[in-house]
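1. This is the structure alone, sequence omitted:
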């Protein structure tokens, strides 16, 4: 655990080959050679989550206090945070003696590229997006599929009552998952895999009933599979939910897609 390509704050060095795997795309897990070193105490896990979000950068003690207690810290908050960091140092000691460094009035969690599943997901998602932009739908579908395989559930799924910063980051990461999924499906649509996508897209529109892109993709997959009725039903469901819940009409793009289906 040391320097990473993601916001490394100028750190360098490394430990050489080290089978460290830290997962946040689902329940948090910290693995070394398959041994589970994940902290079990909820507040210690939350402390680790904040440090992971700022890996290889200094996290001020004040930031940790704000995130853990949201403006209402206990009297001994500084000492309590120091205790959580001590517990993490004891836990992460097998990874590296300096896994967490004290820097001034803050702490740095040192990670290397490849040790955090979020970084790997982001790296591969970017690679898949570039492949799709370059017209290589086959590569994009494969790479984006592999990126999505890192997910084991919602990001930071077992963090109880995350603070405002962590909550915002969880929402951002979850959005990036949906975007990667959109791109993977788009790649497969370009490869002509319309019929095989119908079941997945029907489920996605049920889970995300206000998500226009999934509805658009379902409509395209349906009418290109010879099922215009399914495409029109998808449009109607989305429109009803948008009007009922948000007082909005579908986008012009979706309305044009509906007209294309109607004109078949």
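-> On my side now, so go ahead. These numbers come from a predicted model, not from an experiment.

2. C-alpha from now on. contacts and neighbour counts both.
-> Will do.

3. Am I right that residue 22 falls within a strand?
-> Yes. Under DSSP: H, G, I helix; E, B strand; the rest coil, residue 22 falls within a strand.

4. ok, so what distance separates it from residue 33?
-> Here the criterion is CA to CA, to the nearest Å. By it, residue 22 lies 11 Å from residue 33.

5. Could you check how many residues crowd around residue 66?
-> Neighbours of residue 66 under the rule other CA atoms under 10 Å: 16.

6. hang on, I meant residue 217
-> By other CA under 10 Å, the residues close to residue 217 number 23.

7. From residue 187, how far out is it?
-> Going from residue 217 to residue 187 by CA to CA gives 11 Å.

8. May I ask you to confirm that residue 170 is in contact with residue 159?
-> No. In this structure, residue 170 is not within contact of residue 159 by CA atoms under 8 Å, at 10.4 Å.

9. Could you grab the helix/strand/coil label for residue 198?
-> helix.

10. need the contact list for it.
-> Applying CA atoms under 8 Å, 6 or more residues apart in numbering to residue 198 gives the contacts 218, 221-222.

11. Presented hereafter is structure B, for comparison with structure A:
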């Protein structure tokens, strides 16, 4: 039996948003409805314990809200209350004057778990505990099962913007995780990740630089320089710009043999 926001419930709900949207009760997957209703749930989860206004929900669920938007929202909310075992306001989805508020305990949602480990990694990094930072960042990344809106093709601009924001946050944690591994000398542990991420996100020069540094530190100088040439070809051909100062600096230090250790 769990207590959520002062309300006793015999359910153990888990909300999984960082990947295909899922709601589980004691491990059993619950049916949470069609695409629009699932989009409403995703929008409520991203505003967990805060008011999700009707305007926000409309922009999250529809590209162009229908005339029946408010009635449709009430229908979706009522259905979600039934799925979550919430017979009325005050248990899970609370009606507010200008919208709705979904009550979620910290341990019930993967977004909160990701944030816990991300913040823990940041704190460890600031205190110089690189090993703990690496472990925390890896725990944060392990929460992700895919893209935030995987399986939700019918969403509005507000949810798409949220998905972009969380993907950026995931990539930032990935950068920190790789950096910690490089500082620890665990170069072989990051090569597969870096080869994949530079192919998927070739505009992020930080990943190219990390790959170059890891290769150089592993005694693979020629591959490190070829990696720079690949990055430069892409940036020049796609954007018409040269690599930034940081990436050029790494290349120059490799050429000069002055790139010392794993830090830059």
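-> Looks like it arrived, so ask away. This structure is a prediction, so every number in the text was calculated from the model and none was measured.

12. still on that earlier bit, name the residue in residue 22 and residue 33 of structure 1 with the higher neighbour count.
-> residue 22 (20 against 10).

13. what do we get in structure 2 for the more buried one?
-> Under the alignment (TM-score structural alignment), residue 22 of structure 1 pairs with residue 15 in structure 2.

14. With residue 82 of structure 1 instead?
-> By TM-score structural alignment, residue 82 of structure 1 lines up with residue 74.

15. what separates the one helix or strand that match maps to from the chain centre, distance-wise?
-> Assessed by DSSP states H and E, residue 74 of structure 2 sits inside helix 69-83. The chain centroid and the centroid of helix 69-83 of structure 2 are separated by 27 Å, computed with CA atoms, centre = their mean, to the nearest Å.

16. counting contacts, what elements does it pack onto?
-> Counting contacts by 3 or more CA pairs under 8 Å, 6 or more residues apart in numbering; DSSP states H and E, helix 69-83 of structure 2 packs against helix 35-46.

17. quick one, strands of the stretch 1-150 of structure 1?
-> Taking DSSP state E, counting those that start in this stretch as the test, the strands found in the stretch 1-150 of structure 1 are 20-23, 29-32, 35-36, 59-60, 100-103, 106-109.

18. closest to residue 201 of structure 1 out of those?
-> Closest to residue 201 of structure 1 of the strands of the stretch 1-150 of structure 1, according to CA to CA: strand 20-23, at 27.0 Å.

19. okay if I get the strands of the stretch 1-150 of structure 1 as TSV plus distance to residue 191 of structure 1?
-> Below are the strands of the stretch 1-150 of structure 1 laid out as TSV (distance: least, CA to CA, whole Å):
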stretch	distance to residue 191 of structure 1
strand 20-23	32
strand 29-32	36
strand 35-36	40
strand 59-60	45
strand 100-103	46
strand 106-109	42
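
20. Can you tell me which of these is nearest to residue 151 of structure 1?
-> Using CA to CA, the nearest of those to residue 151 of structure 1 is strand 20-23, at 8.9 Å.

21. after superposition, how close is that closest one to structure 2?
-> On superposition with structure 2, the mean distance recorded for strand 20-23 of structure 1 (mean CA distance after the TM-score superposition for structure 1) is 1.2 Å.

22. corresponding residue for residue 63 of structure 1 in structure 2?
-> By TM-score structural alignment, residue 63 of structure 1 lines up with residue 56.

23. number of nearby residues for the nearest residue to that match once chain neighbours are set aside?
-> Leaving aside its sequence neighbours, residue 56 of structure 2 sits nearest to residue 158 (CA to CA, 6 or more residues apart in numbering; 7.0 Å). Neighbour count of residue 158 of structure 2, defined by other CA under 10 Å: 17.

24. Which residue in structure 1 aligns with residue 158 of structure 2?
-> Matched to structure 1 by TM-score structural alignment, residue 158 of structure 2 sits across from residue 165.

25. if we can go back for a sec, kindly reformat the contacts of residue 198 of structure 1 as TSV and extend each row with distance to residue 89 of structure 1 and neighbour count.
-> Shown next, in TSV, are the contacts of residue 198 of structure 1 (distance: CA to CA, whole Å; neighbours: other CA atoms under 10 Å):
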residue	distance to residue 89 of structure 1	neighbour count
218	49	30
221	51	26
222	54	24
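
26. from the middle of its chain, how far away would the lengthiest helix in structure 2 be?
-> When structure 2 is scanned for its longest helix (criterion: DSSP state H), the result is helix 157-183. Here the centre of helix 157-183 of structure 2 is set off from its chain's centre by 6 Å, with CA atoms, centre = their mean.

27. got it, and stretch 85-94 of structure 2?
-> The mean C-alpha position of stretch 85-94 of structure 2 is separated from the chain mean by 28 Å, CA atoms, centre = their mean.

28. show me what contacts residue 30 of structure 2?
-> 22-24, 83.

29. That one matches what in structure 1?
-> Residue pairing (TM-score structural alignment): residue 30 of structure 2 is matched to residue 37 of structure 1.

30. isn't residue 105 of structure 1 right next to residue 60, touching?
-> Yes. At 5.9 Å, residue 105 of structure 1 counts as touching residue 60 under the criterion of CA under 8 Å.

31. The two: which has the busier surroundings?
-> Set residue 105 of structure 1 next to residue 60 and count neighbours by other CA under 10 Å: residue 60 wins out with 16 against 10.

32. hang on, the earlier thing: with respect to residue 94 of structure 2, which of the contacts of residue 30 of structure 2 is nearest?
-> residue 83 (14.7 Å).

33. which residue packs closest to the closest one, ignoring adjacent ones?
-> Per CA to CA, 6+ apart, closest to residue 83 of structure 2 is residue 32, 6.5 Å.

34. Relative to residue 224 of structure 2, how far out is that neighbour?
-> Computed as CA to CA, the residue 32 of structure 2 to residue 224 of structure 2 distance reads 48 Å.

35. ok, now residue 33 of structure 2?
-> Residue 33 of structure 2 is 50 Å from residue 224 of structure 2, by CA to CA.

36. okay, the two: which has more neighbours?
-> In terms of neighbours (other CA under 10 Å), residue 224 is the more surrounded of residue 33 of structure 2 and residue 224; the figures are 25 against 14.

37. Helix or strand: which one has that one?
-> Per DSSP H and E, residue 224 of structure 2 falls inside helix 221-239.

38. so that helix aligns onto which residues of structure 1?
-> Under the alignment (TM-score structural alignment), helix 221-239 of structure 2 falls on residues 228-246 in structure 1.

39. Just give the nearest non-adjacent residue to residue 164 of structure 1, would you?
-> Spatially, and ignoring its direct neighbours in sequence, residue 164 of structure 1 is nearest to residue 67 (6.6 Å; CA to CA, 6+ apart).
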